[in-house]
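**Student:** Quick one: sequence and predicted model below, then my questions.
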Amino acid sequence: MSSRKRARLNVSIPELTFLTNDNILRVSSVSADGRRTNERHIPFKPIPPSPTKTSTKAQVENFAGLQECSITNGDFTMADDDEYLENGRRRWEAADNPLDDFKPRAFEYLEELLCVEGRGGVDTLCLCGSRDGVAYRCQDCSEARMSCKTCVLGQHGCRLFHFIEKWNGSFFKRTTLKSLGLKLQLGHPNGHICVMPRQARSGFVVVDIDSLQEVDVYFCMCQPQEVVGDHWQQLMRYELFPATSTQPHTAFTFRLLRFFHTLTLQGKINIYDYYILIENRMDGAKIAPQKDRYEAFRRVVREWRYLKMLKRGGAGIKFHSLVDIQRGELAPRCPACPIPGVNLPDDWQLAPASKSFIYRKFISVDVCFRLKRRKISSEQSDPGLATGLAYFVPQDQYQPFQKAVGDQKETDRCTGGRLAAIEQANVKFNKGYATTGVVLCLCARHEVVEPNGAVDLDKGEKYALTDYAISASQSLSDKSLFRVLSYNIACQYRKNFFNRLPNLPEAIRIDTDKKLWTFAVPKLHIRGHGLDCQQNFSLHLLRGVGQSDGEGSERHWGNEGPIATSTQEMGPGHRRDTIDDHFLSWTHRKRVGLGHFLLIRRKAAVKQERIHAQEFLKLSKSQAPSVEEWTKMVDNWENGVSEENPYILPDIGSTKEEVRLRFAEEEAEQAHLGVLALHEVSPSAFMQLGLELEEAQRVLALDVASENWNTAKQKTELITRRAQIQRSIGRLRTLQHIYTPLALSSATSTHETTDVVKSESIPLMLPSSLDPKVLSQPEMTSWVDMELQFRRGQMRSSIHEVHVCLSIRSRLHRKHAFDTCGQKESKKAREKMAKNDGLLEEAALKFRAAWSATKVLLGGREDLVGYPYLKDSDIRMIEEPDMTTTGNKRRVKGSQFREYETALLVEGESRKTTSWLWNLFDSSEDSKAIQEATRVEWMKARARDLRWKEELELINEEMRRTLLTLEYEAQEWVSWVAKENDSRPEGEGVTAYALRQAAIRRGLARKFQVLWNEDRDSGDLLDGPCQTSFSDDKSDDEE
């Protein structure tokens, strides 16, 4: 132990209040020899207490007198004035790190820990005054003082599961209260004696939050059984959960079950790891044999989860037997979503078309393939406790339907490329698994899981099983609601959706109208779709969806994914019960978090609505003559009057192949008229040969620069490719002598090199590479025009190739980030991405070469080229940020795709700047191209403005509905216990629980209303939520 003596420091500070006169700080300390007391009085002005935080530098200066203090042997120092900022806050210094203070004292801390291992040098006198047998202490009591046996037993009459240690003369050794003679008598208050006790089975074990020990338990037999209850009931009333109901010899404390339940829902810890924690706490060295209660613990936790679900769902209050509970009734509803008869006005169906969107129900559907289950157990041996009552559908009808579903016949016809969900629908890509994933429906705007919205998959993502989940969940809500269904393959899934519904079992089949459904692709997933999907299924463009992103299911899977490692080893029923419990926890957190969630959204909506309204107004003023026509055009499309999507830019201009076809047709017509050709190779074929040679040279130059050509095989390949280009150049020269001799005569001798090693650098002498004086010659006019047309087609073709490569890159990045694991798979993914990046670079270089050639052919007029020059910063997806900036390069460094995805989400469609690659026009074709491009941009600006206006209206309506739903639920809980006077023994508890649930809902409603009303300064808000009144007097009376 350290022998250093410390002087006592006594600093007395009067209560800090706002006074006009100065206060006095009295600082006193004891000298090193302990004989004298030093005291100093210092005037100062007090700093106002937190949370006011109004301390300023001027107030700090009033402590100047303290800087002159010298307190002997005291670590009392004051910060200098220059350590404070102008606002009075102290500067952050490196020495402020608490670890810097701890490290020099670490050994002293260690000494204190070692001191606890012994008796600490304290006097061995018990509180009762006895000095005999003072050898016990409790590790769990706040004051671990030494006591005698009698006092220990007296102190722990109601603390039967504490750790007791006994001093054996050398060290402390663990013992138990049972060995000291403590008994647990059930059926009577603590301290009362039972005249007819019956001892429980020998070795009765109680598992507490951090302990597992034997307890001497006695049951009461002196009272009638209907009063005192069976043995398992006596245990329950003492808050001990028995492992079995017949002759129990193991019990688990309610405290343990509550703690573990909360811990596993938040931390996703599994039962096995927690049980090992308890064992290690009991005996980390594993010396003494321990009783194994893991299987009992696992079973009791499952029962506890089921009972808590029943309790929160109103069983025993609303439902008087388990058979009264219908499917989905234990799953709470989203209070912000429309529920006719609960939170909607009676005439909501008569709302005008411009306002009816606020009564839409938004649904998000997705599959999680992490929630698999191995072929363990069976439905017969493990059917589940709550299956069908909460989130998973009833299995008695679903499993026969699932077995009857054959292979999916629908094929992938998405214009954006292959959709894995459709291609792998019939593939069972997980051997040894009985379940390969879960389809889930949830509220797309608030991410609350829909009742009966979860089904298991046996193979891939089949349409029929997704139909079952959607129909089962939506059949529990009003069929007259308008619905927006967000699904990552909605573009294909919707096609036969209403034709497939009649194939579902009648019990869950939803009878609905096609006109009530709108299908959309989530905002992040739509980037992997083609342009047609992006313009027809985008939530950015659909009317009445606000700023819904449809990606709520992805955020939910991110929370539930960690439980997959434990649920895949469970039986079918146990797994469904566990996932149901986690879904219920997720829903609860979403419900109680709606206050801040909707507030944050409303603040963003108020700000963005103003910004985009101003931008749209500015753009409309600049295009005033066309606004009326454009508005009518987009309104007709949104109202279904016209099928022509106004957001699609007309195809103006020709590709390379279309130019080639046009020249071929003209040459065929000349041949038909008898015009003799100069050569069997037509003029257009001659020009095409030159362009193909140029591309071959460009590809070879890229390969030479990017690869090593060291081996004999590589050198042979390089020589062969150069020789092929050289021979092709020879054929081109022959044709040039016939068609463009002026081009050859203007060439210098250096241009005519025949060095085969450098064949990729030989000038081809196309018109665009000639001197302007040569191009101005009359005989070159037709060739200039021909190359100009080919170059324009080449630019359009190159842009299409860039589009394709960017779409592929987006999908590859996404797949690599979420579906690839292991070195082998990662290597393949990197190879694919590298190959695609190479093709993207080739396409970009082709465009730049064509752009430069076009500029030359037009006399250097860059404004006539029709396209901007393609910079590296332009090569990105529609919503992809500029990745050439330093900040965004840092985001993707090291293939950190999750940060890259976050960067993409920052600048979405609603706040984006778009690369010109996705807003193409060719001004040289005619002015209509520019006008069409302007029209599309105006419509997109209009869509952004409308979406933010809709978002603001939706949020205010959701706030109003939330308050109404919470009050409705509170009244329900009160009404369930007010119908009749409950004379059952548990009647008081039933009433208390129901009233507490009502009070919780009213408390949330009051909290939300105050929170939202305080923020009215954030913008012009609707009056709905603020007019809803929840009287405190009424609530208090009813609670």
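**Tutor:** Yep, that arrived.
**Student:** CA only for contacts and neighbour counts going forward, please
**Tutor:** Noted.
**Student:** helices or strands up against the longest helix seen in the chain?
**Tutor:** In the chain, with assignment by DSSP state H, the single longest helix is helix 927-978. Helix 927-978 sits against helix 594-622, helix 624-638, helix 987-1014, helix 1024-1027, with contacts defined as 3 or more C-alpha pairs under 8 Å, 6 or more residues apart in numbering; DSSP states H and E.
**Student:** Tell me which of these sits most buried.
**Tutor:** Each of the helices and strands packed on helix 927-978 was scored by mean neighbour count; the highest is helix 987-1014, a mean of 18, by mean count of other C-alpha atoms under 10 Å.
**Student:** angle of that helix against helix 594-622?
**Tutor:** 30 degrees (axes from the mean of the first three to the mean of the last three C-alpha atoms, to 10 degrees).
**Student:** show me the contacts for R198.
**Tutor:** 218-221 (C-alpha atoms under 8 Å, 6 or more residues apart in numbering).
**Student:** Report the separation between it and K183.
**Tutor:** According to C-alpha to C-alpha, to the nearest Å, R198 stands 12 Å off from K183.
**Student:** any common contacting residues for these two?
**Tutor:** Common neighbours of R198 and K183, using C-alpha under 8 Å, 6+ apart, are Y218.
**Student:** hold the first one in mind and look at this next one:
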Amino acid sequence: MNAWLPLADHYLRETVRNEGRGSHTYQQCIGCSEAGVITVPGDPRIRCKDCSPRLYCHACTVKKHAECPFHRVMRWTGRSFEAVSLAELGLTIQLGHADLSPCSNPQPARTDFCVIDINGQHRVRLNFCSCDKAGEAGGPAEQLHRRELYPATDSEPNTAFTYRLLEHYHVQSVQGKVSMFDYYQSLQRLTDNTGTRKLQDRYKTFMRIVAQWRFLKRLKRAGRCHHPSGAAGTANGELAVACPACPRPEVNLPPNWDTVSDELKFLYALTVAIDACFRLKRRAVSSEDKDPILGSGWGCFVEDTGFREILAQYGDQQEMNTCTGLSAVDHANTKFSRGYAATGVCACVCARHEFMLPNGVGDTQKGEKYINSDYVFASAMCHHRRVRKNVSYDIVCQWCKHLQERLAKFPSHLRIEIPKGSLKYVIPKLHYHSHKQLNHSKFSMNYVPGIARTDGEGIERRWWWIQPIASSTKVMGPGQRQGVLEDQWAYANWRKFVNMAWTLRDRLRNARAEHAEHMELFVTLTASLKRSNIKAWTAQILAWEQDHDLDDPYVLVADGASDADVRRVMAEEEQAASARPGYIVKHDVSMLGFITMGLDIEDQQVRLQEDAKSAPVSKLPVLLERRTALRRRIQKLRELQAIYMPSALPLLAQIPETQTDVEYIEGVRLGLPSDISPAHRTHACGEHLMMMEKRLRIAQCRDSLQDVRNKLHTLDHLYKYKKANVRHQAPNTRAIEGLGQQWARCNRAVARYRRARRSRLALDGPGGWESEFRVLHDEDVRGIADDEPDSVLKGKRKSAATGPGEGRKKMSWIWNASDRAGKDAHVESLRIEWLKARARAFRWGEELKLLPEEMRRVLASLKHEEQSWQRLASDRREDVDSALQEGLTAYGLEQASIRLAMRNVFRGVCITEALAATGKLGEEWNLDGQDTSISQEDADTNECGPYEEVQHPVDEGDLQVL
């Protein structure tokens, strides 16, 4: 750019030079000379902005544009160029005569006939054919179509859009999310950007024609024109682009797929994800009478009429209740549905490859109710009745209850059987930690066998991709909105299809490396442990994998006493001791009451210190009252110390920090046994008093650590909720304030843990208790979903750089050491870590086996589609003319050749990795003698766009149990 800057004036002069005739100042039309015109050549005054900067006379310009009548031309006035239309120059478009022969009986169209092309709007002179060729040429609409002009109406059309315009906008809308309004406005600006010309308003017509064009393209790509039944014979879901890697009997599965051993059944299971998106709302505008749905139920959306009939049988459903209260609950049956015909959509997608499933989308009303999820799931699974299924849903722990009973109430065509063991329920990995942990490992995609390295979050990435058009679809009618969304998802599915080779290759390459690493770690860990423990743990995990009703092996049930439990037990002990003969009551407050008072005052001091740091001037009187009350309690504590710790008072008198005659009483040291130096502690406090504080401090550590975990869980949920649901300044401000309060509580629990641990260390010194209660550093205070210490910033959940997931993660010790105590705690910790290491190695092993099978299925799907198109191309229809039959054959062969080319590319990209992973390849990898070579550069090129790169990990395993 620095090198170009000195040339800016030169470039500027050249752009201005082209505003005149430039070098084309000749006085005779070169078109006339080139044509060998004998008469005097015409005056060259016309320039075409779409052809070349040359100037031609009127006659040559009209002749040159007989086959390209929608170019923009300019006329030289002698001093400047002015806009002029080809119609003004005399060009007339004659329809119905493909050979350009003159029509003996032309029927002129209206004088204001408008054609819109990608370079703007054109008013043209146009004649329809009414001569003896009219029967062959067809009616006005047919004549326009055969000139690749799409008429606005079938009766007396006065507006038409070029095919290339519709194709151009179609690609711009699905790839760039360009709105119809902005695109049409750009065409208006291309036609006239000065406001001095009155242009015809064809925006509403454009909207209607684009909707028709989208629908026709979907029908065409599904081969409906090749079938005698045409569009009317389209089956439910037929227009959706199916996932080539998912199992489909009679399409891409081997003959023995349903009789393989239990260890291999996961290879032929379909993994789907369900979720709702509340951004894809639709306001209660228009109606189906004014804006009908084209092909309802033929694509990704469920059939609308039947869906609404079922919904009418259900009112507000209050049973939606998860173990954590996700946003689905917050949105159900609330005021946010007011004024909306749909509050969002509920969808079912292929979880491993992120394809929107046929009949897998339905509108939601008043939140994410069971009936919506049930209906969408049943509609989508009607296309996959025979295969086993893994279902990922963020509220699956509640949704799966009584699912079969709810499905049994649906109409017969939607009832799907769920044989025992044929369906596994799992929670997406990022949502899993928002649920309670106990007895939830059976829903974890990290621990459930056969899930491989699927994360279940692919549907969230689909919502992210579609959200740029949410504001546009919100104000559309029912038919327009559904057509736009169907078109977007068809395009997204196709792009996933196109890039499947690079996606699966990169996943397999990663899986090979990760499996080797995690298997080595697992084997090394196993070798370091006792064989008796390994044998017992293996039996336990195998039993649990067969029966999830057994105790959850991945979660330690809390066996350490809480602070309240310890206080209760100690109170009972002191009560029992007081009943012994010779017991003397020294004070109204017991020894236990004295110690617990000290601990409570300690917490009160810390809270007062926090509040004093940020208190405004108006709060100073309140702080004074609180300090006065605290001073009185400390003075009371000193009175009890004189009774239970009399020898400690002289020592405390020598320490300035323990004096109570200070202004800021919250900074005074209390003088509990842990505050006394080791040299004087036994003499000043007594063994019984020290033991009491030890027990209370360790319980305080346990409670504080659990409080930290709880707060981190809460923060994780609040961050996700804010990101997904909170919009606008005021709600964001409130949400940020709420997060700040939760961080303050979390930090308070951290400080309490550190105080309790320091006191226990002072009382007891280093020991085995430190294996459970380690030093708590700032980088250790991170959620279980947060991964690396360096990625966590104070006051924030995580940095922008996302760390590894469960398959790669290094958890903070606060989660490994949760809820355990006693002499067997170390063994239990090792058991949990061994089980998790085993799960990681096995899931990667499953991935390593599943990916080559998915590659084989893609090749089989492509071959199946190729053969299907070849059959359609070879079928001869008796009810069509020869020209249409030729078009059907050509289109069928074109589609077949595309599938063959895609097989060629897929094989070249994936064969090396597949062969390295399996050692052998099936017949699907052969291309029937076709040339399968592609360049290494092409094979290494990832054609995925930014939104198409699949980031999620994937799981697999066929490892032998050690």
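**Tutor:** Yes, it's here. Predicted model, so just to flag it, every value in this text is computed and none were measured.
**Student:** Now the TM-score, please.
**Tutor:** Scored against TM-score structural alignment, normalised by the length of structure 2, the superposed chains reach a TM-score of 0.92; 920 aligned residues with a C-alpha RMSD of 2.2 Å.
**Student:** Now do the SS call for the aligned partner of S797 of structure 1 in structure 2.
**Tutor:** Correspondence of S797 of structure 1 to structure 2, assessed by TM-score structural alignment: D703. Following DSSP: H, G, I helix; E, B strand; the rest coil, D703 of structure 2 is assigned to helix.
**Student:** and what of L442 of structure 1?
**Tutor:** Classification of L442 of structure 1 using three-state DSSP returns strand.
**Student:** try the one 10 residues further on
**Tutor:** Look at N452 of structure 1: counting by three-state DSSP, its state is strand.
**Student:** measure it to N499 of structure 1 for me?
**Tutor:** Distance, N452 of structure 1 to N499 of structure 1, using C-alpha to C-alpha: 22 Å.
**Student:** Tell me which of those two has more neighbours.
**Tutor:** N452 (32 against 9; other C-alpha atoms under 10 Å).
**Student:** Now do the same for the more buried one: its match in structure 2.
**Tutor:** Using TM-score structural alignment, N452 of structure 1 pairs with N359 in structure 2.
**Student:** Roughly how far does its match sit from R248 of structure 2?
**Tutor:** 16 Å.
**Student:** likewise W869 of structure 2?
**Tutor:** Distance, W869 of structure 2 to R248 of structure 2, using C-alpha to C-alpha: 18 Å.
**Student:** How about the match of S797 of structure 1: what's its closest non-neighbour residue?
**Tutor:** Nearest non-adjacent residue to D703 of structure 2, counting by C-alpha to C-alpha, 6 or more residues apart in numbering: S562, 5.9 Å away.
**Student:** What's that neighbour aligned with over in structure 1?
**Tutor:** Counting by TM-score structural alignment, the partner of S562 of structure 2 is T655.
**Student:** Its match and Q794 touch, don't they?
**Tutor:** Yes. If you go by C-alpha atoms under 8 Å, T655 of structure 1 and Q794 touch, sitting 6.3 Å apart.
**Student:** which one of those two has more residues nearby?
**Tutor:** Comparing T655 of structure 1 with Q794 by other C-alpha under 10 Å, the one with more neighbours is Q794, at 24 against 21.
**Student:** so that one sits right up against A850, yeah?
**Tutor:** Yes. Taking contacts as C-alpha under 8 Å, Q794 of structure 1 lies within contact range of A850: 6.5 Å.
**Student:** which residue in structure 1 lines up with C131 of structure 2?
**Tutor:** Here C131 of structure 2 is matched to C222 in structure 1, going by TM-score structural alignment.
**Student:** Tell me who's in contact with its match.
**Tutor:** Shown in contact with C222 of structure 1 (C-alpha under 8 Å, 6+ apart): 194-197.
**Student:** For PyMOL, write the select line for the buried members of the residues you listed.
**Tutor:** Selecting only the buried entries of these in PyMOL, with 16 or more other C-alpha atoms under 10 Å as the criterion:
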select buried, resi 194+197
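**Student:** Out of the contacts of C222 of structure 1, flag the one nearest to E801 of structure 1.
**Tutor:** Using C-alpha to C-alpha, P197 comes nearest to E801 of structure 1 of those, at 86.9 Å.
**Student:** The alignment partner in structure 2 of the closest one and T162 of structure 2: what is the separation?
**Tutor:** Aligned by TM-score structural alignment, P197 of structure 1 pairs with P106 of structure 2. According to C-alpha to C-alpha, P106 of structure 2 and T162 of structure 2 sit 22 Å apart.
**Student:** do the same with Y719 of structure 2
**Tutor:** The gap separating Y719 of structure 2 from T162 of structure 2 is 49 Å, by C-alpha to C-alpha.
**Student:** More neighbours: which of the two?
**Tutor:** T162 (20 against 16).
**Student:** Go ahead and confirm the more buried one touches D117.
**Tutor:** Yes. Using C-alpha under 8 Å, T162 of structure 2 makes contact with D117 at a distance of 5.5 Å.
**Student:** List the contacts of S826 of structure 1.
**Tutor:** Going by C-alpha under 8 Å, 6+ apart, S826 of structure 1 touches 816, 820.
**Student:** Please repeat the previous calculation with a cut-off of 6 Å.
**Tutor:** With contacts taken as C-alpha atoms under 6 Å, 6 or more residues apart in numbering, S826 of structure 1 has no neighbouring residues.
**Student:** Tell me, how many residues neighbour the alignment partner in structure 1 of K290 of structure 2?
**Tutor:** Counting by TM-score structural alignment, K290 of structure 2 lines up with S381 in structure 1. Around S381 of structure 1 there are 10 other residues, counting by other C-alpha under 10 Å.
**Student:** secondary structure element for S381 of structure 1?
**Tutor:** Under the criterion DSSP states H and E, no helix or strand holds S381 of structure 1.
**Student:** E112 of structure 1 maps to what in structure 2?
**Tutor:** Per TM-score structural alignment, E112 of structure 1 is aligned with E14.
**Student:** Please apply the same query to Q547 of structure 1.
**Tutor:** Aligned counterpart of Q547 of structure 1 in structure 2: R453 (TM-score structural alignment).
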